[in-house]
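Student: model the following, please.
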Amino acid sequence: METTDMQLSKASRLSVAPMMDWTDRHCRMLHRQMSRHVLLYSEMVTAPAVIHGDRDRLIGFDPAEHPVALQLGGSDPALLAQAARIAQDMGYVEVNLNCGCPSDRVQSGSFGAVLMENPALVAECVAAMIAAVDIPVTVKCRIGVDDQDPAEVLPEFIARVAATGVDRFSVHARKAWLQGLSPKENRDIPPLDHDLVIAMKALFPHLHLSVNGGITSLDQAQDFLDRGLDGVMIGRAAYHTPCDILLDADARIYGDPTGRSAEEVVHLMLPYIADHLQTGGRLGQITRHMLGMFQGRPGAKAWRRHLSENAHLAGAGPDTVLAALSCVTDKAA
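Tutor: Got it, this is the predicted structure:
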């Protein structure tokens, strides 16, 4: 897919954050049926896994997912450059370096949030990636880690990395505590500092800066855009209540009024589900991402229960999804 930097910059006005175990190809296909324009990200995949692993399983995707970006984890410039070339060859429109994940497994590999402590290494990594590919190289980071002072650390980090040619950053507006907090706690306990991210836009007006962390509605997203940020990245809310975030996103964020209903999205997923089953896949691999679609609507609990109880059964397929949908549509009638 040919995607210009200008198109990608517009797409990244709203993006769905890369989330481990969640933003796989099936999740992204669902989200794409809800919004034609939002920028979608893969789960984080390590550079060695991209180079040596089962590429189709790890980073394969359907062209219908575009615009879609690959997030890489790693700290070896040569390996990251090689993985970035593979991403480009496979058709991804962007490659993103993870400098924000706080998990022990990531720290042991000297990448993720621990890289906030070594901006020189990050600069070396992204410089190698930029030299290897023609697609944009971007960075997702935290505002700092552990006892760092974010007001000092974040501008230094951004300036050092931007000097290599990176012009788009997504900033999770929380510190990461590398010791003492679990990855789950790191998504909730450290306080948010959205104002610091906004201050970075004033310091670096030439950069495209997106804010991430604690954003749960399109109203919040629009407020950040109105305050001067270039983009908003939404994580858990886009996963757990995708219709609330994504069905109106095209109209409100991109000025495209051709939206779809949740019911239409379910029907659009049926051929994809049938194809997946035909190639040996299981229904639950897709429907697990659909459970929150009708959150807050009559019949939502019955929808979730029907899919949870039946998607794993032999012979489960599109009819199972339609039966679950009737729990919602019958309530609405």
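
Student: drop to CA atoms for contacts and neighbour counts, all remaining ones
Tutor: OK.

Student: next one: Arg37 from Pro190, what distance?
Tutor: Let me fix one detail, which is that residue 37 is His and not Arg. 31 Å (C-alpha to C-alpha, to the nearest Å).

Student: no, scratch that, I was asking about Glu263
Tutor: In terms of C-alpha to C-alpha, Glu263 sits 38 Å off from Pro190.

Student: the stretch 101-250 of the chain: helices as residue ranges?
Tutor: For the stretch 101-250 of the chain, the helices defined by DSSP state H, counting those that start in this stretch occupy 104-108, 119-132, 150-162, 183-186, 194-203, 218-226, 236-240, 242-246, 249-254.

Student: can you tell which of those is closest to Ile86?
Tutor: Shortest separation from Ile86 across these is recorded for helix 119-132, at 9.9 Å, computed as C-alpha to C-alpha.

Student: still on that earlier bit, how about the helices of the stretch 101-250 of the chain in JSON lines, adding distance to Arg305?
Tutor: Formatted as JSON lines, the helices of the stretch 101-250 of the chain follow (distance: least, C-alpha to C-alpha, whole Å):
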{"stretch": "helix 104-108", "distance to Arg305": "34"}
{"stretch": "helix 119-132", "distance to Arg305": "45"}
{"stretch": "helix 150-162", "distance to Arg305": "44"}
{"stretch": "helix 183-186", "distance to Arg305": "25"}
{"stretch": "helix 194-203", "distance to Arg305": "37"}
{"stretch": "helix 218-226", "distance to Arg305": "28"}
{"stretch": "helix 236-240", "distance to Arg305": "15"}
{"stretch": "helix 242-246", "distance to Arg305": "18"}
{"stretch": "helix 249-254", "distance to Arg305": "28"}
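
Student: would you do the same for the sequence below? I want to compare the two.
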Amino acid sequence: MYHKTLKNKEKILAIAPMMDWTDRHCRFFHRQLTRRTLLYTEMVVADAVIHGNRDKLIGFSGAEHPVALQLGGSEPRKLAEAARIAADFGYDEINLNVGCPSDRVQSGTFGACLMKTPDVVGECVAAMRQAVSVPVTVKCRIGVDEQDPEEALDRLAESVFSAEVEALWVHARKAWLMGLSPRENRDIPPLDYDRVYRLKAAHPDRFIGINGGVQTLDEASGHLKCVDGVMLGRAAYHTPALLASIDSEVYNAGAVPADFEAVIEAMADYAGQHIASGGRLSHVTRHMVGLFHGLPGARRYRQILSTDATKPGASPEVLRRAFAAVDLSVSARAA
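Tutor: Take a look at the predicted model:
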């Protein structure tokens, strides 16, 4: 189903891969709010997939579909093996990271620094495409350091398109590998959405999505007039309630009021299973703190999750108690 959507270049809204945030608990939570949005894992290094604890690193719930695994690496053989393993796990897409600017990825010669070696990226994509039948995609920047974004993005795009990549997601900022921290690279380099629009105009038959600084569904809808897909990042994480409108506003699935009580019960049951397997409540609830942003009682909800949910032995009842502090009547009247 997802493969057909991508092949037909139907509009896609996705939640971007975010290190330390989009783990399996976060993705399960987001799936309770939107059934259609494409979810991404955190980046996982190919070597870790090949040699590490696979269930821990890339295991996921079947409820998360459609879900994509983002891989980090620069060696075609290893990426192909890791992609094959991920496909066997049931992922709907394998994505190659060509955008992360952290020190860790620079030392491993992958991530954003691969913008400097587009031919290598093309070789990696070709190897992954040969290894799996699910879509192989790339997420990149418009350039790094002193590169000219016109030339750098075109070269990268031409290389991966020649390798038959099935989607190119572009974070519409440069990455400065020298002089800016990973956090600063998310905000300081200016956004250049027009550069991504020009790439799409030059390649109308290719799936091209945009990422970077998108705060609202109205903004996402505006981008979807020019490109094929939009990724929401921090806005989706910090104010997850906006995800509850995606299925109706983006996918025309019909307006259905968000049933937050059902969401909380689903997450409480999920947290109970996680605790029974040796986990802690806070592993799950840390992703839910912003759910009721702006509603009466939201502050108390946050306080309970930030304190009581982090205590040893905390049970799912803490989540239910936090939810009881929220006044949803304001939200209902606004709707």
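
Student: what's the TM-score here?
Tutor: TM-score for the superposed chains, counting by TM-score structural alignment, normalised by the length of the first structure: 0.96, backed by 330 aligned residues with a C-alpha RMSD of 1.6 Å.

Student: that older thread, neighbour count: His37 and Pro190 of the first structure, which is higher?
Tutor: Comparing His37 of the first structure with Pro190 by other C-alpha atoms under 10 Å, the one with more neighbours is His37, at 24 against 16.

Student: that one contacts Tyr254, correct?
Tutor: Yes. His37 of the first structure is within contact range of Tyr254, at 7.4 Å (criterion: C-alpha atoms under 8 Å).

Student: the longest helix seen in the second structure maps to which residues in the first structure?
Tutor: If you go by DSSP state H, the second structure has its longest helix at helix 260-276. Across the first structure, the stretch matching helix 260-276 of the second structure (TM-score structural alignment) is residues 262-278.

Student: ok, now stretch 145-158 of the second structure?
Tutor: Stretch 145-158 of the second structure maps onto residues 146-159 of the first structure, going by TM-score structural alignment.

Student: what's the matching stretch in contact with?
Tutor: 116, 119, 143-144, 175-179, 196, 200, 203 (C-alpha atoms under 8 Å, 6 or more residues apart in numbering).

Student: are any of the residues you listed buried, and which?
Tutor: 116, 119, 143-144, 175-178, 196, 200 (16 or more other C-alpha atoms under 10 Å).

Student: now for these, which pair is the farthest apart?
Tutor: Greatest spatial distance among these (C-alpha to C-alpha): Leu178 and Met200, at 23.5 Å.

Student: mind listing what the alignment partner in the first structure of Leu319 of the second structure touches?
Tutor: Here Leu319 of the second structure is matched to Val321 in the first structure, going by TM-score structural alignment. By C-alpha under 8 Å, 6+ apart, the contact list for Val321 of the first structure reads 266, 307.

Student: out of the contacts of stretch 146-159 of the first structure, flag the one nearest to Val106 of the first structure.
Tutor: Ranked by distance to Val106 of the first structure (C-alpha to C-alpha), the contacts of stretch 146-159 of the first structure are led by Leu178 at 10.2 Å.

Student: quick check: the closest residue to that closest one other than its chain neighbours vs Leu72 of the first structure, distance?
Tutor: Take Leu178 of the first structure and drop its neighbours on the chain: the residue closest to it by C-alpha to C-alpha, 6 or more residues apart in numbering is Pro102, 5.9 Å away. Pro102 of the first structure sits 14 Å away from Leu72 of the first structure, going by C-alpha to C-alpha.

Student: likewise for Asp89 of the first structure?
Tutor: For Asp89 of the first structure relative to Leu72 of the first structure (C-alpha to C-alpha), the value is 15 Å.

Student: neighbour count winner among those two?
Tutor: Higher neighbour count among Asp89 of the first structure and Leu72: Leu72, with 27 against 11, using other C-alpha under 10 Å.

Student: wasn't that one part of a helix?
Tutor: No. Assigned with DSSP: H, G, I helix; E, B strand; the rest coil, Leu72 of the first structure falls outside any helix and is strand.

Student: rewinding a little: give me the element the match of Leu319 of the second structure is part of.
Tutor: Using DSSP states H and E, Val321 of the first structure sits in helix 318-332.

Student: what angle sits between that helix and helix 262-278?
Tutor: Here helix 318-332 of the first structure runs at an angle of 170 degrees relative to helix 262-278 (axes from the mean of the first three to the mean of the last three C-alpha atoms, to 10 degrees).

Student: and helix 318-332 of the first structure, what's buried?
Tutor: Neighbour-count burial for helix 318-332 of the first structure [16+ other C-alpha under 10 Å]: 318, 320-322, 324-325, 327-328.

Student: surely Gly74 of the first structure meets Ser110?
Tutor: Yes. Using C-alpha under 8 Å as the test, Gly74 of the first structure is close enough to Ser110 to be in contact (7.3 Å).

Student: more neighbours, the two?
Tutor: Counted by other C-alpha under 10 Å, Gly74 of the first structure and Ser110 do not tie: Gly74 has more neighbours, with 24 against 15.

Student: distance of the more buried one relative to Arg288 of the first structure?
Tutor: As defined by C-alpha to C-alpha, Gly74 of the first structure lies at a distance of 29 Å from Arg288 of the first structure.
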